[in-house]
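Undergrad: After the sequence you'll find the predicted model.
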Amino acid sequence: MLDKLEMFVALAREGHFGRAAESLNIAQPTLSGGIKQLEDQLGVQLVHRGSRYGGLTPEGQSALTWAKRILRDTKHLRDEMRMGHKGLSGEVRIAVIPTAQTWAARLCSAFSNKHPNVRFTLLSRTSREILQMLDDFEVDAGISYLENEPMGRVDTAPLYEESYTVVCAQSSPFAQNTHMKWADLNDAPLALLTPDMQNRRIIDQLLAQNGVTARPCIESNSTIALVANVAAGNCMTILPKDMAEFLTVGKNLALVQLEGSVSKHPVGLVLPHRDPRSPVLAALLTEAKILTKPD
């Protein structure tokens, strides 16, 4: 039945028989037949059918929650059984806010050095999407802001606190400074993340607190796109210091630290609060705590 549950979850996720079959690398008739067999086994109709996928029935919505939970628990059982003779192994899916990708790399690298049989899939998502994906069992963990959004029942391990840096061209009048005030950005042409990103909402709040009228000339959901536009044009961007340093290496750009009285915004590992926790996720939580211990 597990393969049928995987087909059902894929169909609910993709909302299309063809795309769901493609995501599982199977033929569409195989997927359609598997869904029908699952319905026969459960004795209910799970999917509205017509000329195309018509969504889940009420019974299908209920079954979807169970299917995701069963697949998650099966994965954890498999990982735990393997641990006895192979050590930790398996795959960990982590959804990460765009501004925390460098920290995701640090965590995965440190973990892989100790547990080389564990592989990672990293997905760039907004903070709200991360919480939803955790609830829907679509990812195993997240790296996101630990405040501002309602977090629900989760376990967390703080990794760092954001401090903010202006990225500008060397020709900018700010480029020769090591520090600048938020108020200096009033009416400056800015490249910022899109409003659905929590980082953007934080930046907007900080600008407003310092009496700055934001004038974004470019918006993007990619930090790479922001820095590329700064390098190519006359705008500036505001990024967390760690990400700014990583993206500007070898480029003709300047980094200017923003100073002033601003609230801290902790970012860290987020795991669903579930008992028991799989050995892999328990080890990941431990590694996140080790990563931030003082030397």
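TA: Structure's in. What do you need?

Undergrad: hey, let's count contacts and neighbours off CA atoms from now on
TA: OK.

Undergrad: you'd agree residue 48 is up against residue 56?
TA: Yes: using CA atoms under 8 Å, residue 48 is in contact with residue 56, at 5.8 Å.

Undergrad: higher neighbour count, these two?
TA: The residue with more neighbours, out of residue 48 and residue 56, is residue 56; 20 against 13, by other CA atoms under 10 Å.

Undergrad: Number of residues surrounding the spatially closest residue to the more buried one that is not a sequence neighbour?
TA: The shortest distance from residue 56 to any non-neighbouring residue, by CA to CA, 6 or more residues apart in numbering, is to residue 47 (4.5 Å). By other CA under 10 Å, 21 other residues sit near residue 47.

Undergrad: contacting residues for residue 47?
TA: Each residue near residue 47 by CA atoms under 8 Å, 6 or more residues apart in numbering is listed here: 53, 54, 55, 56, 57, 60.

Undergrad: what about residue 196, how many neighbours?
TA: Residue 196: 13 neighbours (other CA under 10 Å).

Undergrad: got it, and residue 70?
TA: So residue 70, with other CA under 10 Å, has 15 neighbours.

Undergrad: Take this one as well and set it beside the first:
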Amino acid sequence: MLLRQLEYLVVLSRERHFARAAQACYVSQPALSEAIRKLEEDLDVPLVRRGRKYEGLTPEGERVVAWAQRILADRDAMKSEVTALRTGLSGTLRIGSVPTASGAVAQLTSPLCTAHPLVTVEVTADLRAVDVVRQVQNFELDAGITYLHRELPDSVRAIPLYEERYVLLADASEGFGPSAEQTSVGWAEAARLPLCLLNPAMQGRQVLDEVFAEAGLEAAPRVETDSVAALFAHVRTGRWAGVVPHTWLHVFGVPHGMRALPMAEPAHTMPMGLIVAAREPGSVLARALTDVARRTDVRAALERVPDGSY
């Protein structure tokens, strides 16, 4: 059995198409098909359901893919660690985050890259929470930043980073939104405003819907988006208000002519953290990021707003 055969099978399970898998592996389709057929012969089990086109993996194929992902991740981790012993830490660290946490990623990548100049970082933002966990489990990501309020599988471990809380962004002019004297705003008052929120598929929106529901309310946004940046852009026009994580004020500040008021009645926070695969010795890059996370006060950093208006 060759590692290359395992790579082909993993890519095929991801692409779900022989031609696309071959293209991703930079080989011909017959070469990829023959390598997987030889792997089936070596293991003496069918791995792929074949018809006129790719029809999925057999149950045995699903289990072999899980083992293959682990074996290939261990190979990559071994190579990275040996290289680090010889020349220092290098390679590409893959991080994924839910949309509301992507502003926190830089709080970790900056000190990591300072400490390890040969390391590069690939950030995938705007992932769903379930996809962050799944991709860390499948070794498609080295680490992720996501919500910690629900139980995580035993295959990952978490390092708490900060508590996400929420603010209302609204036009500061009289007659729109909270009065000038208010220092906070209730969820019931926010629900009556023309809102721009994340779309319901995003866990950040699901969290807000849960808080509204706890207060006996239902948000009816006029605009929905899967991007926090797009949300800010809409709110900045002055036609909509938005409920956003306080961490994004650290990135964008409070737009000119807008106010940011803490959401209260009830106050609500969500634990956020870094997750990595729970395996030993594991990825040397993931261990380096974990060390940075434990040394960095992400919570304090995210409290600072660029223009100081919050």
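TA: Sure, I can see it. Values in this document were obtained by computation on a predicted structure and should not be read as measured data.

Undergrad: before we move on, back to that, state the distance from the residue nearest to residue 56 of structure 1 to residue 21 of structure 1.
TA: Residue 47 of structure 1 sits 15 Å away from residue 21 of structure 1, going by CA to CA, to the nearest Å.

Undergrad: which SS class is the closest residue to residue 45 of structure 2 other than its chain neighbours?
TA: Among residues not flanking residue 45 of structure 2 along the chain, residue 60 sits closest, at 7.1 Å (CA to CA, 6+ apart). Classification of residue 60 of structure 2 by DSSP: H, G, I helix; E, B strand; the rest coil places it in helix.

Undergrad: Residue 60 of structure 2: what's it in contact with?
TA: 45, 46, 47.

Undergrad: Then residue 301 of structure 2?
TA: residue 107.

Undergrad: Measure how buried residue 43 of structure 2 is and give me the count.
TA: Counted with other CA under 10 Å, residue 43 of structure 2 comes out at 13.

Undergrad: what number of residues lie near residue 274 of structure 1?
TA: A count of neighbours around residue 274 of structure 1, defined by other CA under 10 Å, yields 10.

Undergrad: what sits up against stretch 139-151 of structure 1?
TA: By CA under 8 Å, 6+ apart, stretch 139-151 of structure 1 touches 92-97, 100, 104, 127-128, 130-131, 133-134, 156, 158, 265-272, 281.

Undergrad: again, 6 Å this time
TA: Applying CA atoms under 6 Å, 6 or more residues apart in numbering, the contact partners of stretch 139-151 of structure 1 are 93-97, 127, 133, 266-271.

Undergrad: same question, stretch 208-217 of structure 1
TA: Under CA under 6 Å, 6+ apart, the answer for stretch 208-217 of structure 1 is 183, 186, 187, 189, 190, 191.

Undergrad: Just give me the match in structure 2 for the fifth one.
TA: Here residue 190 of structure 1 is matched to residue 195 in structure 2, going by TM-score structural alignment.

Undergrad: residue contacts, its match?
TA: 221, 222, 240, 241, 242.

Undergrad: Residue 123 of structure 2 falls within a strand, correct?
TA: Yes: Residue 123 of structure 2: assigned to a strand according to three-state DSSP.

Undergrad: Aligned to it, what sits in structure 1?
TA: With TM-score structural alignment as the criterion, residue 123 of structure 2 pairs with residue 122.

Undergrad: just checking, its match touches residue 94?
TA: Yes: counting by CA atoms under 6 Å, residue 122 of structure 1 touches residue 94, with 5.0 Å between them.

Undergrad: what about the two, which has more around it?
TA: residue 94 (25 against 18).

Undergrad: mind listing the strands in the stretch 1-150 of structure 1 by residue range?
TA: 47-49, 53-56, 90-96, 118-124, 141-145 (DSSP state E, counting those that start in this stretch).

Undergrad: Go through those strands and pick out the most buried.
TA: strand 141-145 (a mean of 28; mean count of other CA atoms under 10 Å).

Undergrad: so where in structure 2 does that strand end up aligned?
TA: Against structure 2, strand 141-145 of structure 1 falls on residues 143-147 (TM-score structural alignment).

Undergrad: OK, contacts around residue 275 of structure 2?
TA: Residue 275 of structure 2 makes contacts with 143, 144, 157, 158, as judged by CA under 6 Å, 6+ apart.

Undergrad: 8 Å - rerun?
TA: Taking CA under 8 Å, 6+ apart as the test, what residue 275 of structure 2 contacts is 133, 136, 143, 144, 145, 146, 156, 157, 158, 159.

Undergrad: So what does it match up with in structure 1?
TA: Match for residue 275 of structure 2 (TM-score structural alignment): residue 270.

Undergrad: for that match, helix, strand, or coil?
TA: Relying on three-state DSSP, one would call residue 270 of structure 1 strand.

Undergrad: coming back round to it: and the contacts of stretch 208-217 of structure 1, which of them are in strands?
TA: By the criterion of DSSP state E, membership of these in strands covers 189, 190, 191.

Undergrad: Need those in TSV (columns: distance to residue 75 of structure 1).
TA: What follows is those, written out as TSV (distance: CA to CA, whole Å):
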residue	distance to residue 75 of structure 1
189	48
190	45
191	42
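
Undergrad: what about residue 167 of structure 1, distance to residue 182 of structure 1?
TA: 13 Å.

Undergrad: Alright, calling it a day.
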